[in-house]
Structure formats: structure tokens, C-alpha cells
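Chemist: Sharing a model prediction with you, sequence too.
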Amino acid sequence: MSITSIESVLQQMRVLAQSSAMSAPTGPEAASGGFAGELKKSLDRISDSQQHAYSQAEAFELGKPGVALNDVMVDMQKANIGFQMGLQVRNRVVAAYQEIMNMPA
């Protein structure tokens, strides 16, 4: 992986962190911070984008006005990229866990 792609990912993460800091959650979500809370929020965002993409696709299939094919395709690709990112994060977390478990005591 090249340095420019890593820097690009870091920049995207900074933008997401700033946007999530502006919309601070209240109630039980505010109390559950840390890695688990951030992971749950990320999974919820991935799920929301998939649900939005599927509803857009269904609306296009039903012929509802105002739903263009290019918008549906872009939403589907965004949902796919989000899912692939979540899958890669999961793979990295599992690999890190396995590496830690294999460390000598």
C-alpha cells in the first residue's frame, strides 16, 4: 500500500471524526464510548447506507418519479464500498486478536 493511499484514508478518517464530533450523541450512546461504541456507530452507518441503496433501487424498479438510474448506481456503490471497508476492518481486528493470542506469555 502506498503512502499516498494511506494519507488519503487518514484524511477521510479525520473528516469523519470531525463530522461525528459536531453531532455528538446524547443519552445511552454518549455513555458507551471507546472502540466498541465507535465500531457500533460505523456498523450502523454501513447498515443505513445499504438500506438507503436498496430502497432507492426498489423505488427505481417501481418507476417512482425522481429516482434516476445513476443515483441508484452511485448509492449501491457507496454501500458496497462501505461494506468492503467494514469487512477489511473486521479482518484486521481478527488478525490482531490472533496475533496477540499467539504471543508467548
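Modeler: Alright, I've got the coordinates. Residues are numbered from 1 along each chain as shown.
Chemist: C-alpha only now, for contacts and for neighbours.
Modeler: Noted.
Chemist: which other helices and strands contact the strand or helix carrying residue 98?
Modeler: With secondary structure defined by DSSP states H and E, residue 98 is part of helix 69-101. For helix 69-101, the packing partners by 3 or more C-alpha pairs under 8 Å, 6 or more residues apart in numbering; DSSP states H and E come out as helix 34-61.
Chemist: So which elements touch the helix it packs on?
Modeler: For helix 34-61, the packing partners by 3+ C-alpha pairs under 8 Å, 6+ apart are helix 69-101.
Chemist: Let me know the angle separating the helix it packs on from helix 34-61.
Modeler: Counting by axes from the mean of the first three to the mean of the last three C-alpha atoms, to 10 degrees, helix 69-101 lies at 150 degrees to helix 34-61.
Chemist: Against that first model, consider the following:
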Amino acid sequence: MDIKAQALYQEMQGMAAQTKLGLGESNAIQGNPSSQNFADLLGNALNTVNDMQLESKNKAIAFEMGDKSLSLADVMVAKEKSGIAFEATIQVRNKVLEAYKQIMNMPV
């Protein structure tokens, strides 16, 4: 699999700029586009997935305890969302490891 890092990076930057403009933020990416630390972005994503899993667990416990404000559908939707987020995280991890292995196997 041939990875075109520069094209992928530009596409990601374009998507980020579109997202910021869609949210009403007037100042899109300016200056150095790589000024955000990748580790911070990855940490935030992992925290979001963790929060989704905790929310799903809390909803399931509340439903089991007889909370009338929650329906079974709410609990199942929260569970599926957290499962999908976790699977996406695993896929990202696998792609990062694959890219790392390709970089390490490059001739110097």
C-alpha cells in the first residue's frame, strides 16, 4: 500500500478548515498548519471515546436500576455509538502502526 503523506495531510487540513468554517469560526488555519500537537489531538480523541464508553455504561446501569427517564432504545444507541467509536479507534491505531512499519522499512 502506497501512502501519499503530503496529499493526505493537505486533505486533512482542508477538512479541518471546512469544519471550522462550518462552526462559524472566522479564523481558519493560519500560520503553521502543523502547530497543533498530534499527541494532543490523539489524546483528545481517546478521551472522547472513553467518555462515550463511560456514558454508555452509566446509562445501562441507570436503566437496570429502573430509571424511568431512559428507554431501552436510548441505552442501545449509546452502547452502539461507543462501540463504533472504539472500533474506529482500533482502526486508526492499526493504520498508524502500519504506516510506522512502512517508514521503518524504508531504505536510508
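Modeler: Cool, the structure landed. Treat the numbers as computed from the prediction; the structure is a model and nothing was measured.
Chemist: What residues in the second structure pair up with the helix holding residue 98 of the first structure?
Modeler: Residues 72-104 of the second structure are the counterpart of helix 69-101 of the first structure, counting by TM-score structural alignment.
Chemist: and that stretch, which residues are buried?
Modeler: Burial within stretch 72-104 of the second structure, assessed by neighbour count using 16 or more other C-alpha atoms under 10 Å, is assigned to 75, 78, 79, 81, 82, 83, 85, 86, 89, 99.
Chemist: The helix holding residue 98 of the first structure vs the second structure, mean deviation?
Modeler: Superposed on the second structure, helix 69-101 of the first structure shows a mean distance to its aligned partners of 0.3 Å (mean C-alpha distance after the TM-score superposition for the first structure).
Chemist: Work out the gap between that helix and the centre of the chain.
Modeler: Centre-to-centre, helix 69-101 of the first structure and its host chain are 7 Å apart (C-alpha atoms, centre = their mean, to the nearest Å).
Chemist: do you know how far the aligned partner of residue 38 of the first structure in the second structure is from residue 100 of the second structure?
Modeler: Correspondence of residue 38 of the first structure to the second structure, assessed by TM-score structural alignment: residue 41. Residue 41 of the second structure is 18 Å from residue 100 of the second structure, where distance means C-alpha to C-alpha, to the nearest Å.
Chemist: cool, and residue 83 of the second structure?
Modeler: Look at residue 83 of the second structure and residue 100 of the second structure: by C-alpha to C-alpha, they are 26 Å apart.
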